[in-house]
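Visitor: Have a look at this fold, sequence not included:
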């Protein structure tokens, strides 16, 4: 019989909350799943590893992209099967894969949906599934962490993004597959594993989470006017036409800055560094996705 485990960020919720999740699992024939609740996403990896050691066949992760990222970082490459329960602010991986914000439907997908092997990326050895970024992207997320996301949801990112538009550029050298791709001032470096990295906006057109490649975008816009032009092109799906953006794709990348700056993985900010070593890990995690009977948005 299938052994089901739940790793839940207790501070996140959707639908009827964790009580409804227990009822849905009970109705589906799993009255006593392995159950682990955490107060912070950084506590989730230990629980995810314990769930696998305890024999979990399907690992349900309740939380946002940060909780999902930490769980996948812990169990990728072990044969784990991860099911997403999108209880966070952005839920970008769930959105890209067509996972609905309905507890019953999300559980159904976890128990009976298709299994899809996805790529992960690594930055300095730590995995991500959606995106990684440095510069304005990381500043925006860092400022939004201070309680704003809980109060204002996605609007918090708009507010903190606007406040950081005048952030000073940083000089960077970017190599892709060992060849120089860019050298000069940048205001944002963004690496993506999926098309949609900003909630409904397809930044990296044509990107797939199982194509064995990562996308990278370098933004050089520095004034408010330049940023407005750049974001306008992005919203219209014309990122490649912006004079302040260059993009490419590859399996291995490196970004070296002239001073330490913070970076983020799937919405979680990490300590400042001068060096980002980025690699793709092809088909390194299995995730439950909608089968033919579900409306799918998977890229």
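Guide: The structure has been received and is ready for your questions. The structure displayed is predicted, hence computed values, not measured ones.
Visitor: contacts, neighbours, all on C-alpha from now
Guide: Will do.
Visitor: Please, where are all the helices along this structure?
Guide: Assigned by DSSP state H, the chain shows helices spanning 17-27, 44-53, 65-75, 92-97, 103-112, 136-144, 148-152, 155-163, 224-235.
Visitor: Show me what the first one is in contact with.
Guide: The contact list for helix 17-27 (CA atoms under 8 Å, 6 or more residues apart in numbering) reads 31, 32, 33, 103, 104, 107.
Visitor: nearest spatial neighbour of the second one, skipping sequence neighbours?
Guide: Distances taken as CA to CA, 6 or more residues apart in numbering put residue 26 closest to residue 32, at 7.5 Å, once the chain neighbours are dropped.
Visitor: what's the burial count for that neighbour?
Guide: Using other CA atoms under 10 Å, residue 26 has 13 neighbouring residues.
Visitor: can you check residue 242 too?
Guide: Other residues near residue 242 number 17, with proximity taken as other CA under 10 Å.
Visitor: contacting residues around it?
Guide: Counting by CA under 8 Å, 6+ apart, residue 242 makes contact with 229, 230, 233.
Visitor: Which of those residues lies at the shortest distance from residue 296?
Guide: Proximity of those to residue 296 (CA to CA) peaks at residue 233, which lies at 26.3 Å.
Visitor: I'd say that closest one and residue 244 touch.
Guide: No - using CA atoms under 8 Å, residue 233 makes no contact with residue 244, being 10.2 Å away.
Visitor: Quick one, which of the contacts of residue 242 are buried?
Guide: When these are checked for burial by 16 or more other CA atoms under 10 Å, the buried set is 230, 233.
Visitor: Identify the residues contacting residue 110.
Guide: Each residue near residue 110 by CA under 8 Å, 6+ apart is listed here: 58, 60, 82, 83, 84, 288, 289.
Visitor: Equivalent analysis for residue 81, please.
Guide: 57, 58, 59, 115, 285, 286, 287, 288.
Visitor: Of all pairs in those residues, which one is the farthest apart?
Guide: 57 and 285 (13.4 Å).
Visitor: okay, the two: which has more neighbours?
Guide: Comparing residue 57 with residue 285 by other CA under 10 Å, the one with more neighbours is residue 285, at 23 against 17.
Visitor: ok, structure two:
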């Protein structure tokens, strides 16, 4: 198997590491496992062109992407519906998609597991032509990201602290959205402080919101009804212990597609797609593409070739 690795020097925790030494370690681990590998290092400003070039490289069987969640989402979108597989070096803050694939969070352990791993097919979601691996969100989450980006931090811990501060500020003044949701078999109106459309349902009982079935074949549609500070506090507490299905502040639906229409007057909102802020159109169609992404993941009994 020929692996082409692209490491974003400015992405996630890689910005604090010696990426040249890391590249050498990746080569050693994959070559010892019997693979051929080429490692390319780039800066954040060149990541899009470098990823596009790597995704179109006919000699590579696997594209190994190293960086934050934005880097991983970019690579996944380029590989959707192709025969090239995605491997993830989890160097972000949360690494939610990597967690859903069972990839260890320690970089060396992740490299070892991937070098001994196997190819499987998982789902990927798409919003008006933009593919994503974790979630599209409207409301509190984009507001939290916007507030966090105004703060200064230089490390993973600093980013977590900034996220907590931004979450508290968001909880005090949550947004209010009027939405229309059209699912294949129903249409509904929703007044919400946050809408999340996820690439498969979150696992129950997990401290972080990620799916434990990346090939489950359904979008998760999470409508948050919490509005008061007490309701917000309860919502975040439940989220912190991974309680979704029994969370009275959240209404959950699942479907293979949903159209979201914003009915909140002339106020402009943004959405977040895999943690990256983007403009929010008045109407967005979101579709799940079942098993449209090939991934290199740690071996498991249910792995599919």
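Guide: That came in fine, so what should we check first? All values derive from a computational prediction rather than experimental measurement.
Visitor: before we move on, the earlier item: okay, and which of the contacts of residue 81 of structure 1 map to strands?
Guide: Those of the contacts of residue 81 of structure 1 mapping onto strands are 58, 59, 115, 285, 286, 287, 288, per DSSP state E.
Visitor: In structure 2, what sits opposite the last one in the alignment?
Guide: Translated: residue 288 of structure 1. In structure 2, residue 288 of structure 1 lines up with residue 296, judged by TM-score structural alignment.
Visitor: hang on, residue 275 of structure 2 packs against residue 70?
Guide: Yes - counting by CA under 8 Å, residue 275 of structure 2 touches residue 70, with 6.8 Å between them.
Visitor: Which residue, other than its chain neighbours, is closest to residue 174 of structure 1?
Guide: In space, residue 174 of structure 1 is closest to residue 255, 4.6 Å off (CA to CA, 6+ apart).
Visitor: The one you found: neighbour count?
Guide: Per other CA under 10 Å, the neighbour tally for residue 255 of structure 1 reads 20.
Visitor: Which residue in structure 2 aligns with it?
Guide: Aligned partner of residue 255 of structure 1 by TM-score structural alignment: residue 260.
Visitor: if I pick its match, what's in contact with it?
Guide: Taking CA under 8 Å, 6+ apart, we find residue 260 of structure 2 in contact with 179, 180, 181, 182, 283, 284, 285, 286.
Visitor: Trace the second one over to structure 1, please.
Guide: So the one you mean is residue 180 of structure 2. Using TM-score structural alignment, the partner of residue 180 of structure 2 in structure 1 is residue 173.
Visitor: Quick check: chain neighbours aside, which residue is closest to that match?
Guide: residue 183 (4.4 Å).
Visitor: List the contacts of residue 39 of structure 1.
Guide: Residue 39 of structure 1 is in contact with 9, 10, 11, counting by CA under 8 Å, 6+ apart.
Visitor: Among the residues you listed, name the buried ones.
Guide: Neighbour counting with 16+ other CA under 10 Å marks 9, 10 as buried within the contacts of residue 39 of structure 1.
Visitor: re the thing from before, need the helices of structure 1 in CSV with distance to residue 210 of structure 1, can you?
Guide: Listed next are these as CSV, based on distance: least, CA to CA, whole Å:
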stretch, distance to residue 210 of structure 1
helix 17-27, 29
helix 44-53, 23
helix 65-75, 15
helix 92-97, 12
helix 103-112, 19
helix 136-144, 24
helix 148-152, 30
helix 155-163, 28
helix 224-235, 23
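Visitor: Those helices: which one's closest to residue 128 of structure 1?
Guide: Closest among these, using CA to CA: helix 65-75, at 5.7 Å.
Visitor: That closest one corresponds to what range in structure 2?
Guide: Matched against structure 2 by TM-score structural alignment, helix 65-75 of structure 1 falls on residues 69-79.
Visitor: For that stretch, give me the average deviation versus structure 1.
Guide: By mean CA distance after the TM-score superposition for structure 1, the fitted stretch 69-79 of structure 2 averages 1.0 Å away from its aligned residues in structure 1.
Visitor: Quick check: buried residues in that stretch?
Guide: 69, 70, 71, 72, 73, 74, 75, 76, 77, 78, 79.
Visitor: Next one: the fourth one from residue 47 of structure 2, what distance?
Guide: Spelled out, it's residue 72 of structure 2. Distance, residue 72 of structure 2 to residue 47 of structure 2, by CA to CA, to the nearest Å: 11 Å.
Visitor: Equivalent analysis for residue 199 of structure 2, please.
Guide: Where residue 47 of structure 2 is concerned, residue 199 of structure 2 sits at a distance of 24 Å (CA to CA).
Visitor: Comparing these two, which shows the higher neighbour count?
Guide: residue 199 (33 against 22).
Visitor: who are the neighbours in contact with the residue nearest to the spatial centre of structure 2?
Guide: In structure 2, the residue lying closest to the centroid (CA atoms, centre = their mean) is residue 134, at 3.4 Å. Residue 134 of structure 2 sits next to 96, 97, 198, 199, 210, 273, 274 when contact means CA under 8 Å, 6+ apart.
Visitor: ok, 10 Å please
Guide: By CA atoms under 10 Å, 6 or more residues apart in numbering, the residues touching residue 134 of structure 2 are 69, 73, 95-98, 100, 124-125, 196-202, 209-211, 214, 273-275.
Visitor: Overlap in contacts, residue 72 and residue 47 of structure 2.
Guide: Taking CA under 10 Å, 6+ apart as the contact rule, residue 72 of structure 2 and residue 47 both touch residue 11.
Visitor: what's around residue 280 of structure 2, how many residues?
Guide: Other residues lying near residue 280 of structure 2 total 16 when counted by other CA under 10 Å.
Visitor: What residue in structure 1 is paired with it?
Guide: Counting by TM-score structural alignment, residue 280 of structure 2 corresponds to residue 272 in structure 1.
Visitor: correct me, but that match touches residue 258?
Guide: No - look at residue 272 of structure 1 against residue 258 with CA atoms under 10 Å: they stay out of range, at 11.9 Å.
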